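**Student:** 3D, please:
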Amino acid sequence: MNKLKSTLGIAAIAFITLTAVSCKDNKKEHDNSDDHHSEMNADDNQSKMEHDNSDGHHDGESKEMAMSGDGNGTSQTILNDYFNLKDALVADDAEKAKGLGATIATSLGNLDVSSYTDAQKADLKDIIEDAVEHAEHISESEIDHQREHFKILSKDVTDMVAITGTENTLYQLFCPMYDGGSNWLSMSEEVRNPYYGSKMLKCGKVQKEIN
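**Tutor:** Next up is the predicted model:
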């Protein structure tokens, strides 16, 4: 059994190391090639244009935009606002992220918890209070600080989903490079990193699937 645990531990370390090396290589290529940087920006701009035109090229992003509920008060509305905020950070759009920070703060505050048990209500209250605080910081900050708060907001939203459930399959992605390792949620397995945006757009791995 000890030998098995040791083997699994070595495998886990190797996975994280390989991911980090891949991200570092990505960053090195970015730093050493202006042409590559331009291509990444062009690709990101094209992706945003396709997303805005709803042509279905990025199916995951289109689904994220389409999952809004019938108004405030549901976890699905919060998820929709969260994914829009994530996309703004992916696009390095601090001003849009500010507005979306205020939006998700409102939808978080309007979450209807009446159908949950007393214990779940207490947990959701703590989660929502913390998430609203970080969303409000995002609405008032520059992009580097927005990303710091988005990391904690992502944990809060993940904890919320563990209680409320989700109508759609979600993916938890992991970036080993940002702040000692950071997670975020997406409806797509495609890696589009909200912590680095165009600097390291593809840095990260799918960590788990949430149903």
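
**Student:** can we go C-alpha only for contacts and neighbour counts from here?
**Tutor:** Will do.

**Student:** pull the longest helix from this structure.
**Tutor:** Looking across the chain with DSSP state H, the single longest helix is helix 2-32.

**Student:** Tell me what angle whatever helix or strand comes next after that one forms with helix 2-32.
**Tutor:** With elements assigned by DSSP states H and E, the helix or strand that comes after helix 2-32 is helix 34-52. Relative orientation of helix 34-52 and helix 2-32, computed by axes from the mean of the first three to the mean of the last three C-alpha atoms, to 10 degrees: 100 degrees.

**Student:** How far does the next helix or strand after helix 34-52 sit from its chain's centre?
**Tutor:** Remark: after helix 34-52, the chain's next helix or strand is helix 59-66, criterion DSSP H and E. Per C-alpha atoms, centre = their mean, to the nearest Å, the displacement of helix 59-66 from the mean C-alpha position of its chain is 14 Å.

**Student:** To compare with the earlier structure, here is another sequence to fold:
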Amino acid sequence: MKKYIITFLFVLIGFVSTTAQSKSNPQLVKLYQNYLSVKSALASDDVKKTSMAAGEFLKTSKTVNAKMIAEKNLISLKTDATTIAQGKKIETQRKAFYNLSDIMIGLAKENKLSDKTIFVQYCPMAKGSWLSSEKQIVNPYYGKSMLDCGSVKSEIK
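**Tutor:** From the prediction side, this is the model:
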């Protein structure tokens, strides 16, 4: 009987920890969705669309509980999103996107941001990475001039 109780407890503990890890946080999921909008806007070379998408990202970042993200990363996300939202040139917006992407990649590795696979992609020409919800490369650093430059470096499931 003791053996069955111990086995049951191990199974229960495993289930609880798996359930806790697989739960996604709605604020972080929304942040990831906003990030994808910024990435898509950059890839389309549209400064205004990128500014609007970054504005939405910034709004969402202000709702994120500071306990979910290291304070320095949250501040950096807000700063980068502000730079992108206020950017008048696509080059300025893309420059801030490097750091924004690096932090979001870290968040994606530590948290469940999507029920689908998240692809970490990299452009050797830009020397920058970004997240994507699809395997196909749509490069935010060069837009239409080199839209398919890059490769999938890893997958986050």
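
**Student:** on that earlier part again, determine the set of other helices and strands touching the longest helix of the first structure.
**Tutor:** helix 34-52 (3 or more C-alpha pairs under 8 Å, 6 or more residues apart in numbering; DSSP states H and E).

**Student:** tell me what the helix it packs on is packed against?
**Tutor:** helix 2-32.

**Student:** Please say which position in the second structure residue 126 of the first structure maps to.
**Tutor:** Using TM-score structural alignment, the equivalent of residue 126 of the first structure in the second structure is residue 72.

**Student:** was I right about residue 44 of the second structure contacting residue 145?
**Tutor:** No: between residue 44 of the second structure and residue 145 there is no contact under C-alpha atoms under 8 Å: 9.9 Å.

**Student:** neighbour-wise, which of these two wins?
**Tutor:** Neighbour count, other C-alpha atoms under 10 Å: between residue 44 of the second structure and residue 145, residue 44 has more, with 19 against 12.

**Student:** quick one: what's aligned to that one in the first structure?
**Tutor:** So, by TM-score structural alignment, residue 44 of the second structure is matched to residue 91.

**Student:** residues touching its match, list them.
**Tutor:** By C-alpha atoms under 8 Å, 6 or more residues apart in numbering, the contact set of residue 91 of the first structure is 44-45, 48, 194, 197-198.

**Student:** From those, keep the buried residues only.
**Tutor:** Among those, those that count as buried by neighbour count (16 or more other C-alpha atoms under 10 Å) are 44, 48, 194, 197-198.

**Student:** Closest to residue 146 of the first structure out of these?
**Tutor:** residue 194 (10.2 Å; C-alpha to C-alpha).

**Student:** Now do the contacts for the closest one.
**Tutor:** 86-91, 147, 201.

**Student:** JSON lines for these, including distance to residue 72 of the first structure?
**Tutor:** Formatted as JSON lines, these follow (distance: C-alpha to C-alpha, whole Å):
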{"residue": "86", "distance to residue 72 of the first structure": "19"}
{"residue": "87", "distance to residue 72 of the first structure": "20"}
{"residue": "88", "distance to residue 72 of the first structure": "21"}
{"residue": "89", "distance to residue 72 of the first structure": "23"}
{"residue": "90", "distance to residue 72 of the first structure": "25"}
{"residue": "91", "distance to residue 72 of the first structure": "26"}
{"residue": "147", "distance to residue 72 of the first structure": "25"}
{"residue": "201", "distance to residue 72 of the first structure": "31"}
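
**Student:** Turn the residues you listed into JSON lines, columns for secondary structure and distance to residue 27 of the first structure.
**Tutor:** Converted to JSON lines, the contacts of residue 194 of the first structure look like this (DSSP: H, G, I helix; E, B strand; the rest coil; distance: C-alpha to C-alpha, whole Å):
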{"residue": "86", "secondary structure": "helix", "distance to residue 27 of the first structure": "20"}
{"residue": "87", "secondary structure": "helix", "distance to residue 27 of the first structure": "20"}
{"residue": "88", "secondary structure": "helix", "distance to residue 27 of the first structure": "21"}
{"residue": "89", "secondary structure": "helix", "distance to residue 27 of the first structure": "18"}
{"residue": "90", "secondary structure": "helix", "distance to residue 27 of the first structure": "16"}
{"residue": "91", "secondary structure": "coil", "distance to residue 27 of the first structure": "17"}
{"residue": "147", "secondary structure": "helix", "distance to residue 27 of the first structure": "18"}
{"residue": "201", "secondary structure": "coil", "distance to residue 27 of the first structure": "9"}
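
**Student:** Need the max-distance pair from these.
**Tutor:** 147 and 201 (14.0 Å).

**Student:** Of the contacts of residue 194 of the first structure, which is the most crowded?
**Tutor:** residue 89 (27 neighbours).

**Student:** quick one: contacts for that one?
**Tutor:** Neighbours of residue 89 of the first structure in contact, by C-alpha under 8 Å, 6+ apart: 97, 143, 147, 194-195, 197.
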